[in-house]
Structure formats: structure tokens, C-alpha cells
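K.L.:
Next comes the sequence, and after it the predicted model I'd like to discuss.
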Amino acid sequence: MTDLSSFPITSRWPAHDPSIIQLYSLPTPNGVKVSIMLEETGLAYEPHLVRFDANDQMTPEFLSLNPNNKIPAIIDPNGPDGAPLPLFESGAILIYLAEKTGQLLPEAKRYEILQWLMFQMGGLGPMFGQLGYFHKFAGREIEDPRPKERYRAEAERLLKVLDGALDGREWIAGEYSIADIAIAPWLRTLRDMYQVTDLTGWGKLANVPAYLDRFLARPAVQRGLNIPARD
């Protein structure tokens, strides 16, 4: 049986089956990217809940796997060279799992898919997250309106970019891919958690709302959105 005892994180989150992928996560928009990907590909995995309310992400055990103290992170006991592979950053994990399985990153569309993955990671996710902070969380206490307006305007612009790219397409690169798995959870968060659709022109978008609904209708997505299960 595979031995993962050399990874300190397994002392806090023991691997019940160390022969399968170990997922350390929380069902946030970044976290569910990987649980959805694992559900879509059918890879065997074991989820472990990293509780932000308990500061699990700041413990030495978690930091030993991801020194940037962010979820998700994985250990694949069957890495490319046959040795266990630790990996963090959701985009990197999506690419790795796509290449491992030969799914959701077809060679003919590889760079088109990767450009939209980077669009989410470098723009859409950070801007939506900042807007959510200033609108729904602690940022509401800041009287200066300029920070919130900056992120509101940028979120609206990015939605328009996405809406235009989806014109005549069901999926952002023409077929379902890791780019959709990266993008759509952030759209769901913007709409349902941050509740800023009225501030970002959501109602004027021709394609994005139906795109999100298509994504959420997928059985693997419905499962992955609740993994790891919250206590």
C-alpha cells in the first residue's frame, strides 16, 4: 500500500486510503473547481475538510503542503513518475488532472482553453472576490466609495467580455473543459453569495446566465459543489 506518512499534512488529516488522491479543500469557488474536476473525470479521491473558521489553513501541517495557506491542494500518490505528487493552486491542479486523465483539455483546443483558464485566475476570480469583500463582508465599513466602485466596474467589464465570448457557444472554448470548471463557480458566487447582480449588469447579459445554468445542471457539478461536506 502507498505510504504517505512522509507528508506532515497526513498527521492532521489521515489518509484512510492512501492509494487514491487526497484532496484538502473547502467548498469555496476555488475549492470546488477541483472537487468538480474529480467528479467529472471519475478519479478516485478522498476529500478532507480544511476549516477556515478553525484556521486550519494556517496550521504547520497544511502549510507543509501549501506554504501560501490557500485551498485547494492535493496529494496524488500516483504521480507522473510513479511517486506521490503534492500540488497546490487550483489552476495547476486542473491542468494536471486533465493531463493525467486525458479529459477536458483536448490538444486541438489546448491554448484556447488555457487562455480562458488564465482569464479566470488572473482577472475574473480576483476582481469578483474583491467586489464581494467590499460589498458583503468587512469592506462595507469603509466609507471611501472608490475601492468598491473600482471592483464593481471591473467585474461588470469582465462579465461583458465573457458574455461576448459565449455568443453562439454553449461553453467558453466551444466544448466543455477545465476553463468552464474554473469560471462558472465564480459566476455562481457572484450571483448567489455576493448578490451583486444588480450592480454588475447581470440582467443585461445575453449569454452568461444561461451558461451558468447549464453548468449547474451537470450531475458531476452538483456533487462537486458540496465536497468536502461541511460539518
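P.N.:
That came through, no problem.
K.L.:
alpha carbons only for contacts and neighbour counts from here, please
P.N.:
Noted.
K.L.:
what does stretch 17-28 contact?
P.N.:
Residues from elsewhere that reach stretch 17-28 (Cα atoms under 8 Å, 6 or more residues apart in numbering): 1-4, 15, 31-32, 35, 43-51, 71-78, 225-230.
K.L.:
And here is the other one:
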Amino acid sequence: MSKSKDIHLYTASTMNGWKPVVFLEEAGVEYDLTHIDFSKKEQKSSEYLKLNPNGRIPTVVDRTNNDFVVFESGAILWYLAEKYGKFLPKDANSRSETLQWLMFQMAGVGPMMGQAMYFQRIAAKNGNGDPFAIKRYVDESRRLIEVLNTRLEGRTYLVDAQYTIADMAMYTWTRAYYWANVSVDGLPHLQEWLERIDARPATQRALEIPEPYPAFFGKGDVKRQEDQNAARFKDNE
């Protein structure tokens, strides 16, 4: 019987769901994985709600810390970075900048791109198209990634010259610009940053866990996966 790993991750293949996977793969931390199946509404089960009262993914349980539970993807990244001393600058100002860009993703890029995706790929597919909402969220998503493009001018990564949890959080969302129908044309610094992270084997490996979802990136059978995605979220769950 195999020994339980220190970290138990509950997640699914979504932009938020991949964030802790990216960290754990990049950090070389072994972990146990439970794939939460949205089609079975496992995120709403009584067992899961005891861990995450919001009924969303991801969630981690740190078995080395009295089974301490952390939910919310940004909080998970910060917790793991502090626990393992990786992908978080030691300098106080740089740590603050990392937190600022992490919050920029959590409060801006994620919600806006997520709504752009929802209204186009789920609501519209289920007969609830709203052109005004779509334009609103696509335009705001574009504005936010323009801010990122400006930040990345002359920089390798978002903070200093090191890959941090801010990059991890931002990458899983901005890399899915296709799914949100947000153009990256005319944003060379952002595109170079995406290509730089595309070249990181551990990050790319993470995007295959718990299962690949190539449609988010405009690959594979997009229509089939789009239809499946719309169906599983038909009840706004």
C-alpha cells in the first residue's frame, strides 16, 4: 500500500483548477489527486462542501499540517509558495509585487475572461445569448491583458526575472484567450511571455492533469468539447 503524499489536491481541468497543479509540477512536489467530476456535481457533494463551503475547485489538504484545508486558487498558490519556499521572491517589495499581480489576476483577468467565456461558450450555447454582456466582458478582458503587455515590456516574467506564482496564475487564464475570443494581436510582450511559459515542460505537463482540455486553447475537437462544456454547466453549477 502506497504512502499518502503530504498534499492532497482536489481539482479539475479549468483555468483555476490548473493553478496548483502548475505549482506542484514545477516544484517537483508529489501529491495525491482527486479529480472532481462536474458532470456528477461532485463539487456540490456534502463531503466536498466540508472542505470547500463554496463548492468550487480547487482545494488542497495539507496532511503535514493537521489536514489544514486551503481553498481559492490564489490562496492555495500563496500557501504552497510559502510552505515550500519556491516561486515567491524573498525581497519584501518583490513579494508585494507578486501579491499585487496575483490579486490583479484574481480580481480582474480571471473574472472578466471567465464571464467572456461563460456568455459565449455556455450561455449562448444554451439559448441565452447576450451580445451586450459578451462585448462588455471581451472588451474589458482585452483592456486587462493590454495592462499585462505593458508590464511585460522589457521583462522576462511579471516580477523581477523569476517565474513566480503570479505568472502561474496569469498564464492559465491568458493562455486561454481563444476560449474567451479575446485577441492578443498587437501585444508582442504578452505573446513572448506566453511563448516563454509554453516552453516550460512542467507547466505544460500540468495542463494535461487531471485530463487535457485542448479546446480551451483552440486545439482538438473544439465543437465537441464546447458542447460538452455547455451541457455540464447548463444549470449554472
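P.N.:
The structure has been received and is ready for your questions. Computed from a prediction, not measured in an experiment: that's the story for all the values here.
K.L.:
Overlay the chains and give the TM-score.
P.N.:
After superposition, the two chains reach a TM-score of 0.85 (TM-score structural alignment, normalised by the length of structure 1), with 208 aligned residues with a Cα RMSD of 1.7 Å.
K.L.:
Can you flag which of the contacts of stretch 17-28 of structure 1 belong to helices?
P.N.:
Here DSSP state H is the test, and the contacts of stretch 17-28 of structure 1 give 31, 32, 35 as lying in helices.
K.L.:
The first one matches what in structure 2?
P.N.:
With TM-score structural alignment as the criterion, the equivalent of residue 31 of structure 1 in structure 2 is residue 17.
K.L.:
For that match, give me its contacts.
P.N.:
Applying Cα under 8 Å, 6+ apart, we find residue 17 of structure 2 in contact with 11, 57, 58, 73.
K.L.:
now, the most widely separated pair of the residues you listed?
P.N.:
Maximum pairwise distance among the contacts of residue 17 of structure 2 (Cα to Cα): 10.0 Å, between 11 and 73.
K.L.:
Spatially central residue for structure 1, please.
P.N.:
Taking Cα atoms, centre = their mean, the centroid of structure 1 lies closest to residue 30, which sits 2.7 Å from it.
K.L.:
Not counting sequence-adjacent ones, nearest residue to it?
P.N.:
Nearest residue to residue 30 of structure 1, sequence neighbours excluded (Cα to Cα, 6 or more residues apart in numbering): residue 90, at 6.4 Å.
K.L.:
how many other residues sit next to the one you found?
P.N.:
Per other Cα atoms under 10 Å, the neighbour tally for residue 90 of structure 1 reads 21.
K.L.:
Just to check, it is in contact with residue 33?
P.N.:
Yes - assessed by Cα atoms under 8 Å, residue 90 of structure 1 is found in contact with residue 33 at 6.8 Å.
K.L.:
Looking at structure 1, which residue reaches furthest from the middle?
P.N.:
Structure 1, farthest from centre, Cα atoms, centre = their mean: residue 143 at 31.0 Å.
K.L.:
so the longest helix along structure 1 aligns onto which residues of structure 2?
P.N.:
Scanning structure 1 for the longest helix, with DSSP H as the assignment, gives helix 146-165. Alignment note (TM-score structural alignment): helix 146-165 of structure 1 is matched to residues 132-151 of structure 2.
K.L.:
list the buried ones in the matching stretch?
P.N.:
Neighbour-count burial for stretch 132-151 of structure 2, counted by 16 or more other Cα atoms under 10 Å, picks out 134, 137, 138, 139, 140, 141, 142, 144, 145, 146, 148, 149.
K.L.:
so how far is residue 129 of structure 2 from the residue lying closest to the second one once chain neighbours are set aside?
P.N.:
Take residue 137 of structure 2 and drop its neighbours on the chain: the residue closest to it by Cα to Cα, 6+ apart is residue 116, 4.9 Å away. Noted for residue 116 of structure 2: a distance of 12 Å to residue 129 of structure 2, by Cα to Cα, to the nearest Å.
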